[in-house]
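> Sequence plus the predicted model coming up.
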Amino acid sequence: MKLEAGSLALQAKLSAILAKKAKRAGEFALPFERDHFPLNVRHAFAGFDRFALEIGCGWGEFTRALAVQAPETMHIAVEKKLARVITSGKDQKRAGIANIRYLVLDVAWFFAGVFDTSQFDSITINFPDPWPKARHHKHRFISSDFVGELVRIAAERGRITFATDNYAYSREAMQAFEGEPRLKNIHGAYLAVSDIAGRPRSFFETLHRNEGALIYFLEYEKL
């Protein structure tokens, strides 16, 4: 997730790749230029009252539903797959939704330092790949360092929500969140819930529920 100081060449190469993707991603995509970071969304979109970050927006159906529910909120949607961002932007334009911007970004490559401190009133991590095989667990990006970065960019009393259908991953993520002293589990220590009232359902949530899977939501508030 976080590149070491000795990896400046790799950092520059990855930045160049992501900058090219951003230019191809459509009118609603944020540029990826390292000189522009850390990004202060509160200054960049000063006309909005609240700011939300979604990590892993997929095809954007959840993001669009949230944006319609909360037009006073600017929604920043992070997605690593360029094709999904392009499609999401086109669907957003057809729907006439103005309060979504996309960042083409693999958080396993880049995340630390991308956003300024105390930016987001809500942060959602939606059904990340659980990499269920033991030999692939190293690819999971939820860690104590990652959670620390989420806390840094969350606003005071900001809420962080993690959603998965994988029980083992929910427990692993919970260990990372519960170990962060600046976070409080709003349902009680080490507790998850199976649904959140009023929350739109993403494609992946609907798919998992239709398959009979249990859904685990972890919700934390920044103290």
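Received the coordinates, thanks.
> From now on I want contacts and neighbour counts done on CA atoms only, so please keep to that.
Noted.
> buried sites along the lengthiest strand in the chain?
When the chain is parsed with DSSP state E, its longest strand is strand 154-164. Going by neighbour count (16 or more other Cα atoms under 10 Å), the buried part of strand 154-164 is 154-155, 158-160, 162-164.
> which other helices and strands contact that strand?
Here strand 154-164 touches strand 120-126, strand 216-222, going by 3 or more Cα pairs under 8 Å, 6 or more residues apart in numbering; DSSP states H and E.
> what is the orientation angle of the last one with strand 120-126?
Yep, that's strand 216-222 we're talking about. If you take axes from the mean of the first three to the mean of the last three Cα atoms, to 10 degrees, strand 216-222 sits at 160 degrees to strand 120-126.
> which helices and strands sit right next to strand 216-222?
Using 3+ Cα pairs under 8 Å, 6+ apart: strand 216-222 touches strand 154-164, helix 167-178, strand 183-185.
> put this beside the first:
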Amino acid sequence: MQILTLTAVAIQTYGWVSRRDADASDGKLVPTAAIVDTVINGDGYDATGLRQELEAAVTDETRAYSAAVREYAIALPDADVSDYAYQLRLAATEDTVGPRHFATLVSAVSSYQRHLQDQTIRHTTATSTWQGQKGDKVSFDARVLAARSCNRHRRGGGQSAATTLYLADASGNLWTWRAPNLNAFRDGTYVHVNGKIKGHDTTDGHRQTELGRCVLTPIDQPEDWPGGTQGHQQPADRSRPTPR
């Protein structure tokens, strides 16, 4: 449970970084598994400082979330015959984990987060329709549903890390934007979007409108946002950079 708890805090603090994304970043990113390993097994001043930082951020909510992650991993359906699902179930079931399964157990937090994000996207954008035409300028408020990292090949060889941001407008329409460095936008927060429509696609059968050339400005939850109460909304982090 300690590994899952520290992983949850590390992701909350620094964002999720897989080994694949770290390799594609040319040394700019550190894998989450390496951070957690340093906290648990590291020596020296840097490891001690990192350990104190993450342990101080652990709350009862973090512990409850970590317990839910473990239950999710143990209960992965037997119908999922992938080697990853098997190894994840095995790692989560044991009370202790060895070096072979350490990184797999760390990834359970990201896997559970993606599971929750999938549920949110399906529920929030069940009636999504395509918006506008390619090239149209748009400006609207949106809720952040998910930020997912991926690797893409560069011309001339090599890879670069990018993030796909999933957004929902007040009418439940699904919007996406892919660009570097979007992990700072947290699930459940709100932004004002200024951008252009790049095209149209589908996600799990839901129609999505793809954006390009965007500027996102963090905002508080709009007062007239459907189905929500401002009392439970985290204040917008207005010091956050707004990438294009």
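The structure has been received and is ready for your questions. What you are looking at is a predicted structure, and each value in this text was computed from that prediction instead of being measured.
> After superposition, what's the TM-score here?
The TM-score (TM-score structural alignment, normalised by the length of structure 1) is 0.25; 106 aligned residues with a Cα RMSD of 6.3 Å.
> Now distance to K23 of structure 1 too, for the helices and strands packed on strand 154-164 of structure 1, in TSV please.
Output for these, formatted as TSV (distance: least, Cα to Cα, whole Å):
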stretch	distance to K23 of structure 1
strand 120-126	25
strand 216-222	34
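> who wins for proximity to A67 of structure 1 among those strands?
The closest of those to A67 of structure 1 is strand 120-126. By Cα to Cα, the value is 12.7 Å.
> Which residues does that closest one contact?
50-57, 150, 153-164 (Cα atoms under 8 Å, 6 or more residues apart in numbering).
> what about 6 Å?
51-56, 154-155, 158-163 (Cα atoms under 6 Å, 6 or more residues apart in numbering).
> Determine which of the helices and strands packed on strand 154-164 of structure 1 approaches L183 of structure 1 most closely.
strand 216-222 (4.7 Å).
> helix or strand for S107 of structure 2, which one?
Per DSSP states H and E: S107 of structure 2 is located in helix 99-124.
> buried residues in that helix?
Residues 101-113, 117-118, 120-122, 124 are the ones in helix 99-124 of structure 2 that count as buried (16+ other Cα under 10 Å).
> Could you list every helix and strand that the longest helix belonging to structure 1 packs against?
If you go by DSSP state H, structure 1 has its longest helix at helix 8-24. Using 3 or more Cα pairs under 6 Å, 6 or more residues apart in numbering; DSSP states H and E, no helix or strand is in contact with helix 8-24 of structure 1.
> residues of stretch 199-213 of structure 2 that come out buried?
So for stretch 199-213 of structure 2, counting by 16+ other Cα under 10 Å, buried means 199-200, 206-212.
> just these now: which is nearest S66 of structure 2?
Of the buried residues of stretch 199-213 of structure 2, the one sitting nearest to S66 of structure 2 (Cα to Cα) turns out to be H206, at 30.1 Å.
> Distance of E53 of structure 2 relative to Y65 of structure 2?
Here the distance between E53 of structure 2 and Y65 of structure 2 works out to 19 Å (Cα to Cα, to the nearest Å).
> Just the ones in helices from the buried residues of stretch 199-213 of structure 2, please.
Reading helices off the buried residues of stretch 199-213 of structure 2, I find no matches (DSSP H).
> For those, work out which two are farthest apart.
Farthest pair in the buried residues of stretch 199-213 of structure 2 (Cα to Cα) is H206 and G212. Separation: 19.3 Å.
> Can you name the element that comes right after the helix or strand hosting R94 of structure 1?
Using DSSP H and E, R94 of structure 1 falls within helix 82-95. Next along the chain after helix 82-95 of structure 1, taking DSSP H and E as the criterion, comes strand 100-104.
> Check which helices and strands that next one sits against.
Against strand 100-104 of structure 1 (3+ Cα pairs under 6 Å, 6+ apart) you get strand 73-79.
> so the strand it packs on versus strand 100-104, what angle?
Using the same axes, to 10 degrees: strand 73-79 of structure 1 against strand 100-104 is 20 degrees.
> packing partners for strand 73-79 of structure 1?
Using 3+ Cα pairs under 6 Å, 6+ apart, strand 73-79 of structure 1 is in contact with strand 50-55, strand 100-104.
> Mind putting those into a markdown table with mean neighbour count and distance to K90 of structure 1?
Formatted as a markdown table, these follow (neighbours: other Cα atoms under 10 Å; distance: least, Cα to Cα, whole Å):
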| stretch | mean neighbour count | distance to K90 of structure 1 |
| --- | --- | --- |
| strand 50-55 | 22 | 18 |
| strand 100-104 | 24 | 12 |
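> quick one, which of the ones you listed is nearest to A67 of structure 1?
Once these are compared by Cα to Cα, strand 100-104 is nearest, at 6.9 Å.
> could you check the angle helix 8-24 makes with the closest one?
Going by the same axes, to 10 degrees, strand 100-104 of structure 1 makes 140 degrees with helix 8-24.
> Mind naming the longest strand for structure 2?
strand 137-153.
> Also compute the angle for that one relative to helix 99-124, please.
Using the same axes, to 10 degrees: strand 137-153 of structure 2 against helix 99-124 is 160 degrees.
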